[in-house]
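Novice: structural data only, the sequence is not supplied:
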């Protein structure tokens, strides 16, 4: 499973989609699915803990770094609006009533993230500059989350005190972003094969500058 540090946000989301989710095998799994259904539909008063609505999530501004796949970069965004978090399918769930340990597999078809402004600065293969700024729109498709957890029930309320998470992302579409790769034209195909980028490209100044718009990255 991929463990890339390029992660905007991770949620412990168990979302019930009627007719598609796994069938519960015990009372604890049934209760969990019931509560998740309330969360998905926005009935937050029925939940035992305060939870944010899933239809829209606002993420505060943040800064981060990425180093991998031949890329080194720093990036920052303004506040981000995330939609589509209420569209999950639970394909597997196993929760033990005896030791309060569990695991689940989630399939997440689509999530959209928008920010009014982003800034990016870095290099590809050390010598090629990567720069960008402006409005950002990121579309994440077909994400699979696999996680295990253990519940501590010693206090007045049970809490998750151990969580392990793996994930797979089929595609990440970055739209309305202008990445500028300053490199010779014959090097573009090498870079494109490294980052697996299918893009609409515009050649400027006798191919010494390449402007990439509407770029789709796949890992």
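Specialist: Great, that's in hand. None of these values were measured; they are calculated from a predicted model.

Novice: CA atoms for contacts and neighbours, from now on please.
Specialist: Noted.

Novice: number of residues surrounding residue 76?
Specialist: Other residues lying near residue 76 total 16 when counted by other Cα atoms under 10 Å.

Novice: got the contact list for it?
Specialist: Taking Cα atoms under 8 Å, 6 or more residues apart in numbering, we find residue 76 in contact with 61, 62, 63, 64, 118, 119, 120.

Novice: so which residues of the protein form strands?
Specialist: For the chain, the strands defined by DSSP state E cover 56-59, 62-68, 71-77, 80-83, 89-95, 101-124, 128-152, 159-181, 197-204, 209-217.

Novice: of those strands, which approaches residue 33 most closely?
Specialist: When the strands of the chain are compared by Cα to Cα, strand 89-95 sits nearest residue 33, at 9.4 Å.

Novice: got another one to weigh against that:
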């Protein structure tokens, strides 16, 4: 849920009749084609650009130290899987008339993050030893991701410029198998506060990843004029049919 500008270029080439369902109703021809592209990506339709599969997102292992609520632990996850991404709906979509600014809000009703082998060690309340190893399961409910992107021209080539990203999570449940008391109890009671502590880290990493992927897909040949010409020509064509 994040490739908004290149979507404008590629989706205009293949018109389809789409039932939007719970998705937002587009206001313009270009927005309609962007939404069409997103729904095809969601449904697994083969696309003219290479985008990651939404079935399972693979995430590399992660290690960190957490301290709070009387607990200090160091932990390492194994490689992780994120599932449920395909079930998104587009809540908001906007594209400027000059194709240099785009924004979207995407909702994921349920995301599940798992790892087959996490390990941790630490202490609770200074004295009580903590340990854990095994299966990790984190579920996120009603996740809204809002992205705003401004595109800039450098040497005639379009690249992602400023990116704004916001994240809201309705609820989260965390379970660490084979972990010492009171880890799961603390995670259950303080889950939203703990997630909030990681918000800025997640947003920063997501913005860097999004910019990298946008620039990769746009390559070194895409220009604003090319996008605008294709979009205008297609919208004129469909208006006359």
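Specialist: Structure received. Because the structure is a prediction, the values reported are computed rather than measured.

Novice: got TSV for the contacts of residue 76 of the first structure, with neighbour count and distance to residue 136 of the first structure too?
Specialist: TSV is the format used below for those (neighbours: other Cα atoms under 10 Å; distance: Cα to Cα, whole Å):
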residue	neighbour count	distance to residue 136 of the first structure
61	13	13
62	13	14
63	13	14
64	14	15
118	22	6
119	17	9
120	18	11
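
Novice: for the closest residue in space to residue 81 of the first structure that isn't next to it in sequence, give me its contacts.
Specialist: Nearest residue to residue 81 of the first structure in three dimensions, chain neighbours excluded: residue 58, at 4.7 Å (Cα to Cα, 6 or more residues apart in numbering). The contact partners of residue 58 of the first structure, taken as Cα under 8 Å, 6+ apart, are 79, 80, 81, 82.

Novice: next, count neighbours for the last one.
Specialist: Neighbouring residues of residue 82 of the first structure were enumerated by other Cα under 10 Å; the total is 21.

Novice: can you verify residue 239 of the second structure is assigned to a helix?
Specialist: Yes. Assessed by DSSP: H, G, I helix; E, B strand; the rest coil, residue 239 of the second structure belongs to a helix.

Novice: got the strands of the first structure as TSV, with distance to residue 38 of the first structure columns?
Specialist: Output for those, formatted as TSV (distance: least, Cα to Cα, whole Å):
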stretch	distance to residue 38 of the first structure
strand 56-59	15
strand 62-68	30
strand 71-77	32
strand 80-83	18
strand 89-95	15
strand 101-124	17
strand 128-152	21
strand 159-181	19
strand 197-204	39
strand 209-217	34
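
Novice: which among those is found nearest to residue 21 of the first structure?
Specialist: Per Cα to Cα, nearest to residue 21 of the first structure of the strands of the first structure: strand 89-95, 4.9 Å.

Novice: other SSEs contacting the closest one?
Specialist: Applying 3 or more Cα pairs under 8 Å, 6 or more residues apart in numbering; DSSP states H and E, one finds that strand 89-95 of the first structure contacts helix 27-41, strand 101-124.

Novice: list the buried ones in the last one?
Specialist: If I follow you right, that is strand 101-124 of the first structure. By neighbour count with 16 or more other Cα atoms under 10 Å, strand 101-124 of the first structure contains the buried residues 101-115, 117-124.

Novice: would you mind getting the angle between it and helix 27-41?
Specialist: Interaxial angle, strand 101-124 of the first structure versus helix 27-41 (axes from the mean of the first three to the mean of the last three Cα atoms, to 10 degrees): 40 degrees.

Novice: mean shift between strand 101-124 of the first structure and the second structure?
Specialist: Strand 101-124 of the first structure, aligned to the second structure and superposed, deviates on average by 1.9 Å (mean Cα distance after the TM-score superposition for the first structure).

Novice: what angle sits between that strand and strand 71-77?
Specialist: 110 degrees.

Novice: ok, now which ones touch the closest residue to residue 171 of the second structure other than its chain neighbours?
Specialist: Computed as Cα to Cα, 6+ apart, the closest residue to residue 171 of the second structure that is not its neighbour in sequence is residue 141, at 5.1 Å. Shown in contact with residue 141 of the second structure (Cα under 8 Å, 6+ apart): 108, 109, 110, 111, 169, 170, 171, 172.

Novice: now the residues you listed in a markdown table, with distance to residue 183 of the second structure?
Specialist: A markdown table is the format used below for the contacts of residue 141 of the second structure (distance: Cα to Cα, whole Å):
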| residue | distance to residue 183 of the second structure |
| --- | --- |
| 108 | 27 |
| 109 | 26 |
| 110 | 23 |
| 111 | 22 |
| 169 | 21 |
| 170 | 22 |
| 171 | 18 |
| 172 | 15 |
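
Novice: and residue 29 of the first structure, which of the strands of the first structure is closest to it?
Specialist: For the strands of the first structure, proximity to residue 29 of the first structure was assessed by Cα to Cα; strand 89-95 is nearest, at 6.2 Å.

Novice: once you drop chain neighbours, what's closest to residue 22 of the first structure?
Specialist: Spatial nearest neighbour of residue 22 of the first structure, excluding adjacent residues (Cα to Cα, 6+ apart): residue 91 at 5.2 Å.

Novice: that's all I had, so thanks and see you.
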